[in-house]
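[1] just to be clear, the model below is a prediction. Sequence and coordinates:
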Amino acid sequence: MSLLPLDKLPGPLPATTTLGPLRSPSRTRHALRALSLLPLLLVAAWAALDWRTVYDGAAQLASADPWWLLSAFFFMCMGWVAAACVRQGALPERLPPGLLLASQVAAGTANHVLPASIGAHAVTLRFLQRQGISLTRGTASLALYSLVKPLAKTLILLVFLVFFPGVLGLDELVPDERTMHLITGGVAIGLAVAALLLTFVRPLRRPILKFVRTALTDARILHTRPSRILALWGGAAATPLLQAGVIASVGFALGLPLTWAQVTFALLVASTAVGAVPAPGGIGPIDAALVFTMVLFGAPMSLATATIIGYRVLTIWVPLLPGMLVLSWLVQRRVL
């Protein structure tokens, strides 16, 4: 059977013989552009809803010492570097430093939008997947990150208790017996629920056990590498100290009559006491706890409140627009 040459065919092939619908490149570009503009719309909406806080904080910072505010801005930027170090320390693979730092700037912005660090973890997990890290290993690194940070903060808190026992005035901050019972009961209930799920819900057993094995294997490998140990634990220990440096610098700029050790210990106590409350970026519960603790240390209520408002303006609203622009750029470059 002979085949007709191409120029003798009766006409063009019908459209129904094509392999299938192809995605238009222009549609993909438009979708990416719209997705990159979404964070900017969120900034505008949030500014409209929380305008009073921004205005009051800006008014307080306008009369503050500019050099102390510059110091606070430096500590805030170093917080992104510390977060990038912890993220790298939680993975055996080497990540591109520049993109990793950019992802943490974007993650810090997303963290202020969603509660319980969901935004930061979502951005980081997407970044890791785009770098070729599997979902299981990426999730394991997030779990290690989330575990090491409170452990390091607890160690820093213990160091402060040892070296500054008399300066900090701990009598008012020690939890009573009822609070300790509530904490113990909450931990016991959480462990019991996890055990029941693993025992009776079989579809969850295999992925959870696989996740646990991956997490333990990676943790063991990471702790055989000095560079990863330094990045993981050093960055986690530096994070609360840098955050306290921001608060102390803002307070000193406004004339807060507390020492750096008192401000740092106030942050450690406040974040430990209410850190489990799922608020976006810790906004709300930690703010109230910080004001309460600083007042116990001898700061006037008005000045402690002004310090926290200024701190929130400096750490949320000042980097929010640049952070959203970085997030949009990463989306456009398909890094996220």
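    On my side now, so go ahead.
[2] contacts and neighbour counts: CA atoms only from here.
    OK.
[3] ok, now which ones touch the residue nearest the centre of the chain?
    When Cα atoms, centre = their mean is applied to the chain, the residue found nearest the centroid is residue 120 (4.3 Å). Residues in contact with residue 120 (Cα atoms under 8 Å, 6 or more residues apart in numbering) are 104, 106, 107, 108, 109, 110, 111.
[4] what would these look like in a markdown table with neighbour count?
    As requested, the contacts of residue 120 are arranged in a markdown table below (neighbours: other Cα atoms under 10 Å):
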| residue | neighbour count |
| --- | --- |
| 104 | 28 |
| 106 | 27 |
| 107 | 27 |
| 108 | 27 |
| 109 | 28 |
| 110 | 25 |
| 111 | 24 |
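[5] list the ones among those that fall in helices.
    104, 106, 107, 108, 109, 110, 111 (DSSP state H).
[6] which single one of those is nearest to residue 30?
    residue 106 (21.4 Å; Cα to Cα).
[7] same list (the ones in helices among the contacts of residue 120) but as TSV, adding distance to residue 41.
    Converted to TSV, those look like this (distance: Cα to Cα, whole Å):
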residue	distance to residue 41
104	20
106	15
107	17
108	17
109	13
110	13
111	16
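[8] helix or strand for the residue nearest to the centre of the chain, just tell me which one.
    helix 118-130 (DSSP states H and E).
[9] now the next helix or strand after that helix: buried residues?
    The first helix or strand that comes after helix 118-130 along the chain, using DSSP H and E, is helix 135-163. Buried residues in helix 135-163, counted by 16 or more other Cα atoms under 10 Å: 136-146, 148-150, 152-154, 156-157, 160.
[10] let's bring in a second one:
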Amino acid sequence: MSATESLPITAGRRLYVQLGITLVVLAAAGGMLVAHRATLDSGTDRLAAADGEWLVLACLAAMATWVCAAVAQQGAVTERLPRRRLVAVQFAAGAANHLLPAGAGATAVNLRFLKRCGLSTRRSATALAAKAAVGGIVRCALGVALLVASPGTVGLSARVPHRVILLLPVAAGTVVLAVAVSGRLRRVLGRALTDVRKVHRCRARACALWGGSVAFALLHAGVVVAVVHAVGLGLPTSRVVVAYLVASGAAALLPTPGGLGSLDAALALALTATGAPGPAAVSAVLGYRLLTGWLPMVPGLLVLALLARRSAL
């Protein structure tokens, strides 16, 4: 069997593994919901009586995240992309992201869009990887900055097991070792770095990439903050932002569609660690999910179908 013929088999196996992990995580999340049904019911009732003005503010912040995602995506390429279509693609990608594991939905939508705009498959993949890498760096930097600027948030990090903290440098070292050993990875990384350097030579593109990523992370955290205030939780804003950053980083380790189950559990646990009662933390998570995932789902899929019909994807 040739290398070309083995590629579909490898991709198929990888998809089956991701789907298997997704089903396990979703089953575990469903079991947790059944076990804590009373807490879920209480959280739902509390969300139903939430402050409407704060919820409107959270909704506006959620809508602004699509614009920030579009700005960051434009910053990852040197070519000029159609603005309105780019924002629409980010909206549609958010809906597709809740259907496939590990962000595969959003990646596939953006990849097809960039290829339709004239970029090669390699350069499109590099742009998406650069955007994802910058997003991860931004979240880590924001978390560290908040921990340094607000010592009171250390109470949250102190409850994180030391094993989890030790795993971070181990994982980073493993990635570096894999790149150093594999010649193919070095070549791929070298080509990717060349494209990234081209983007950063243009100040406007670099500012769009990094500024859009910072705004995207802060606006998602802002949705959580607004929902927390809507349900009447008196938690400091800095602790809520750190809780979101920690939860989103932990949820990225589990390849579930849109972080379903993994992000919910991690965010509820993080908010509880900041001092929120269980039902209140559940209501905040439900509100965040409602505004960023469930309500935009059907409109996003309709936009996705419209873009595909107009050959934009």
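    Yep, it's here. Worth saying up front: this structure is predicted, and the values here are computed from it rather than measured.
[11] work out the TM-score between the chains.
    The TM-score (TM-score structural alignment, normalised by the length of the second structure) is 0.81; 278 aligned residues with a Cα RMSD of 2.5 Å.
[12] rewinding a little: what are the buried residues along the helix holding residue 120 of the first structure?
    For helix 118-130 of the first structure, by 16+ other Cα under 10 Å, it's 118, 119, 120, 121, 122, 123, 124, 125, 126, 127, 128, 129.
[13] picking up where we left off before, the residue nearest to the centre of the first structure -> the second structure?
    Applying TM-score structural alignment, one finds that residue 120 of the first structure aligns to residue 106 in the second structure.
[14] which residues touch the residue nearest to that match when sequence neighbours are not counted?
    Distances taken as Cα to Cα, 6 or more residues apart in numbering put residue 93 closest to residue 106 of the second structure, at 4.3 Å, once the chain neighbours are dropped. Contact analysis of residue 93 of the second structure by Cα under 8 Å, 6+ apart lists 105, 106, 107, 109, 110, 300, 304.
[15] next, count neighbours for the counterpart of residue 65 of the second structure in the first structure.
    Residue pairing (TM-score structural alignment): residue 65 of the second structure is matched to residue 79 of the first structure. Using other Cα atoms under 10 Å, residue 79 of the first structure has 23 neighbouring residues.
[16] can you confirm residue 79 of the first structure is in a helix?
    Yes: judged by DSSP: H, G, I helix; E, B strand; the rest coil, residue 79 of the first structure forms part of a helix.
[17] next, the mean deviation of stretch 302-309 of the first structure compared to the second structure.
    Its aligned residues in the second structure lie a mean 0.7 Å from stretch 302-309 of the first structure after superposition (mean Cα distance after the TM-score superposition for the first structure).
[18] which one is the counterpart of residue 166 of the first structure in the second structure nearest to, not counting chain neighbours?
    Counting by TM-score structural alignment, residue 166 of the first structure lines up with residue 152 in the second structure. Sequence neighbours aside, residue 239 is the residue nearest to residue 152 of the second structure in space, at 7.8 Å (criterion: Cα to Cα, 6+ apart).
[19] for the one you found, grab the count of nearby residues.
    26.
[20] which ones are touching it?
    Contacts of residue 239 of the second structure by Cα under 8 Å, 6+ apart are 152, 153, 156, 274.
[21] give me the buried entries from those residues.
    Counted by 16+ other Cα under 10 Å, the contacts of residue 239 of the second structure give 153, 156, 274 as buried.
[22] if I look at the residue mapped onto residue 294 of the second structure from the first structure, how far off is residue 123 of the first structure?
    Under the alignment by TM-score structural alignment, residue 294 of the second structure pairs with residue 317 in the first structure. Using Cα to Cα, to the nearest Å, residue 317 of the first structure is found at 19 Å from residue 123 of the first structure.
[23] go on, residue 263 of the first structure?
    Taking Cα to Cα, one finds residue 263 of the first structure at 31 Å from residue 123 of the first structure.
[24] isn't residue 243 of the second structure right up against residue 272?
    No: the criterion here is Cα atoms under 8 Å, and residue 243 of the second structure misses it with residue 272 at 9.2 Å.
[25] neighbour-wise, which of these two wins?
    Taking neighbours as other Cα under 10 Å, residue 243 of the second structure and residue 272 compare with residue 243 leading, 27 against 18.
[26] what is the subsequent helix or strand relative to the helix ranked longest in the second structure?
    Ranked by number of residues, the top helix in the second structure under DSSP H is helix 3-35. Per DSSP H and E, the first helix or strand lying C-terminal to helix 3-35 of the second structure is helix 37-48.
[27] ok, and for that next one, which residues are buried?
    Buried, per 16+ other Cα under 10 Å, within helix 37-48 of the second structure: 39, 40, 43, 44, 46, 47.
[28] repeat that for stretch 236-250 of the second structure.
    237-250.
[29] which of the residues you listed fall within helices?
    Among those, the members that lie in helices (by DSSP H) are 237-250.
[30] identify, from the residues you listed, the entry nearest to residue 14 of the second structure.
    Of these, the one sitting nearest to residue 14 of the second structure (Cα to Cα) turns out to be residue 250, at 21.3 Å.
[31] quick check: the gap between that closest one and residue 232 of the second structure.
    26 Å.
[32] same check on residue 96 of the second structure?
    32 Å.
[33] repeat for residue 293 of the second structure
    Taking Cα to Cα, one finds residue 293 of the second structure at 22 Å from residue 232 of the second structure.
[34] repeat that for residue 295 of the second structure.
    Relative to residue 232 of the second structure, and taking Cα to Cα, residue 295 of the second structure is found at 22 Å.
[35] neighbour count winner among the two?
    The neighbour comparison of residue 295 of the second structure against residue 232 (other Cα under 10 Å) goes to residue 232, with 16 against 12.
[36] excluding its backbone neighbours, what's nearest the counterpart of that one in the first structure?
    Aligned counterpart of residue 232 of the second structure in the first structure: residue 255 (TM-score structural alignment). Nearest-residue entry for residue 255 of the first structure: residue 303, 7.9 Å, with adjacent residues in sequence omitted and distances by Cα to Cα, 6+ apart.
[37] brilliant, that's me finished.
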